Every structure is written in structure tokens, then in C-alpha cells.
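# Turn this into a structure:
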Amino acid sequence: MTNPRSLSSVENDPQSGFTLLEILVVLAILALLIGLVAPAALRQLGGARVSVAKQSISRLGSVLDLYKLDVGTYPTTEEGLAALIHKPADAQNWNGPYLKDVNEPKDPWNHPYTYQAPSSRDGHDYDLCSAGARGTGTTNPGQSGAICNP
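So this is what the prediction gives:
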């Protein structure tokens, strides 16, 4: 049997608890772990946004193909991706809206996609691009950091 007096004396002992050195060691270990893990997590986040942009461009490409099946041509550069939401004046067999959202789609960095038809590249009907993380200026398929339809 344990002595009840010895248990209560431990609870009231002013020497029990953590020392300042022990707390500092734990904080140093936590800081080291955060310093190692945070950059890797941020790199993964950046890679995920690029992957989402590529998937979104592919999905929008499928929607543009549906538009072409209905109307007969891809939207012009002037009509842009808004033609997928609002009927252009000269579109005869438009069966839209082709997108649920009432706003033009934006990339994972919250920048609008750029659309150009006809394409400036050989073998493509249109150019659909995201400027990527930079999101500045016009987006050309050859521009560094641009993510475009394959």
C-alpha cells in the first residue's frame, strides 16, 4: 500500500514541473521540425496548383469541344470563354450555358484564363492558357511559366 502522505507531498512540491531549460529544448525541437516540414509542404502546394490548372484546362477543352459540336466553331477570341456562359449573338445552335458558374473561369491563382482562337500554334484550334503563379501580362503558349492546352 502506498503512503497517501507521499503522494500529496509530490503535488505540493515546489520543485516539481518543467525547468526553463527543458521547455527551451522542446521549443527548439519544434522549431527545427517546423523549419524542415514547412518548405516541403509549401512546395507540394505549389505543385498541386499547377496540377489543378492543367486539369482545369483539360476540362475547359472538353467544354469547348461540346460548344463546337453544337455551334459548329470554337468561340472567337473576342467572344472568349464568356461564350460558354452567355449566348453569343451569332450562335445558332447554342445549347448552353456550358459552365455552371455565371463568371468566367479562373485559374488556381485566381487569374482569368486567356483564350485565343484561332491558335498561334500549328496543329491547335485554340490556345487556352494560365499564366501560372506569376499571373502577369498576356499569356502566350511559349511564355515561361505559362500552362496551356496540349
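# Every contact and neighbour count from this point should use C-alpha atoms.
Will do.
# Can you mark which positions in stretch 31-40 are buried?
By 16 or more other CA atoms under 10 Å, stretch 31-40 has no buried positions at all.
# which SS state does residue 10 fall under?
The local conformation at residue 10, judged by DSSP: H, G, I helix; E, B strand; the rest coil, is helix.
# thought it was touching residue 16?
Yes - if you go by CA atoms under 8 Å, residue 10 and residue 16 touch, sitting 7.2 Å apart.
# after the lengthiest helix in the chain comes which helix or strand?
For the chain, the helix that runs over the most residues, judged by DSSP state H, is helix 20-71. As assigned by DSSP states H and E, the chain's next helix or strand after helix 20-71 is strand 114-116.
# How far away from the center of its chain is that next one?
Strand 114-116 sits 19 Å away from the centroid of its parent chain (CA atoms, centre = their mean, to the nearest Å).
# Next, the structure of the following sequence, for comparison with the previous one:
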Amino acid sequence: MQRRRQSSARRLGFTLLEILIVLAIIGVIAAMAVPRLLGQQKAAYAKQTKINIAELEKTAELWAVGNQGTFPETVQVLMQKGADGTEPLLDKIPSDAWQTPLNYEYPNTKANTSRPAIWSSGENRQNENGGGDDVTNWKDLAATK
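As a prediction, the model looks like this:
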């Protein structure tokens, strides 16, 4: 009778080998999943930055409507009260998904258009004037010449 209790008691836990096998399987699954998730995060940051650029562009358009169709020369103009006392359109310079302020240029020397050039310094946070990993509105502007 005692023998039966010992053998059933031994079967209640997991062996070290079983635990190591489960940990190895979890490690293999994690090794496959993590790079995919990081790639999706990078794409999500670029997409969010494009949205932030579009919002700044719309704000500049709104300012231009009240200023004879001329865009502001700097983004700081959007943070000032209007000549008629209207509130500023922006509280601060918008940032990209990497928390770096967006770059704004008008007149635009980056693309052949009368609209402002707006770009992010990208993941490396280095302003490469639209090159490197910078996220820009160039392609969008090419369609609206």
C-alpha cells in the first residue's frame, strides 16, 4: 500500500527535463515573434508620423485661408495670436512618433510645389532634410502640384 502512494506522489510534479523542454519551446516561439512585433512597431511609428505631418499641413492650410492663400513661413507663426486677436492654431510644435519636433519649410525647396514641406527627423532623430529615414510629405505633395 505504501508503494502505491509513493509512485502516485512522484507523478504529481514535472521533471527538470520536462520544464527545460517547455522553456526551450517558449524561447523558440519568442525568437520568431519578437522581430515581427518590432517591425510592426516601426511601421506604426511611421504611420503615426505621417498622420502628425498631415495634421500640421491642415493647420497651415487653415492659416493660409485667413491670409490670402499664403502659407506661414515658419511653424512658429501658427503659435501666435492672429492680427484680429484670434487664438493661436497651435500650442506647440507638433512632434513625430519619436517625440522629435517636426520640420517645416516654406517656401518649399524640397519638392516642386507651392505647399510647405513638412518632415520628421525619423527614428534616428537626425534631420537629414528628407533623406535617410526621415518621414516626409513629399510624395503627397507631388500628387497635389
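# Would you report the TM-score computed for these chains?
TM-score of the superposed chains, computed with TM-score structural alignment, normalised by the length of the second structure, equals 0.80; 135 aligned residues with a CA RMSD of 2.5 Å.
# what residue lies at the spatial centre of the second structure?
residue 45 (2.3 Å; CA atoms, centre = their mean).
# That one pairs with which position in the first structure?
Using TM-score structural alignment, the partner of residue 45 of the second structure in the first structure is residue 49.
# Would you agree that match is in contact with residue 108?
Yes - contact between residue 49 of the first structure and residue 108 holds when scored by CA under 8 Å: they sit 5.8 Å apart.
# any idea how far residue 41 of the second structure is from residue 35 of the second structure?
Look at residue 35 of the second structure and residue 41 of the second structure: by CA to CA, to the nearest Å, they are 10 Å apart.
# same question, residue 104 of the second structure
With CA to CA as the criterion, residue 104 of the second structure and residue 41 of the second structure are 25 Å apart.
# which one of the two has more residues nearby?
residue 104 (21 against 12; other CA atoms under 10 Å).
# Quick check: nearest residue in space to that one, chain neighbours excluded?
residue 118 (4.6 Å; CA to CA, 6 or more residues apart in numbering).
# List the residues that contact the equivalent of that neighbour over in the first structure.
Residue 118 of the second structure maps onto residue 128 in the first structure when the alignment is built from TM-score structural alignment. Each residue near residue 128 of the first structure by CA atoms under 8 Å, 6 or more residues apart in numbering is listed here: 57, 61, 113-116, 148-149.
# so the residue nearest to residue 104 of the second structure is in which element?
For residue 118 of the second structure, the host element (DSSP H and E) is strand 117-120.
# which residue numbers in the first structure go with whatever helix or strand comes next after that strand?
Downstream of strand 117-120 of the second structure, the first helix or strand assigned by DSSP H and E is strand 135-136. Counting by TM-score structural alignment, strand 135-136 of the second structure falls onto residues 147-148 of the first structure.
# so how far is that stretch off the chain centroid?
With CA atoms, centre = their mean, you get 14 Å for stretch 147-148 of the first structure.
# average distance between that stretch and the second structure?
Once superposed with the second structure, the aligned residues differ from stretch 147-148 of the first structure by a mean of 1.5 Å; criterion: mean CA distance after the TM-score superposition for the first structure.
# Touching that stretch from outside, list them.
Contacts of stretch 147-148 of the first structure (CA under 8 Å, 6+ apart): 50, 53-54, 57, 127-132, 141.
# switch the cut-off to 10 Å
By CA atoms under 10 Å, 6 or more residues apart in numbering, the surrounding residues in contact with stretch 147-148 of the first structure are 50-51, 53-54, 57-58, 113-115, 127-133, 139-142.
# before we move on, the earlier item: need the overlap of contacts for residue 49 and residue 108 of the first structure.
Common neighbours of residue 49 of the first structure and residue 108 (CA under 10 Å, 6+ apart) are 132-133.
# Stretch 26-33 of the first structure vs the second structure, average offset?
Averaged out, stretch 26-33 of the first structure is 0.4 Å away (mean CA distance after the TM-score superposition for the first structure).
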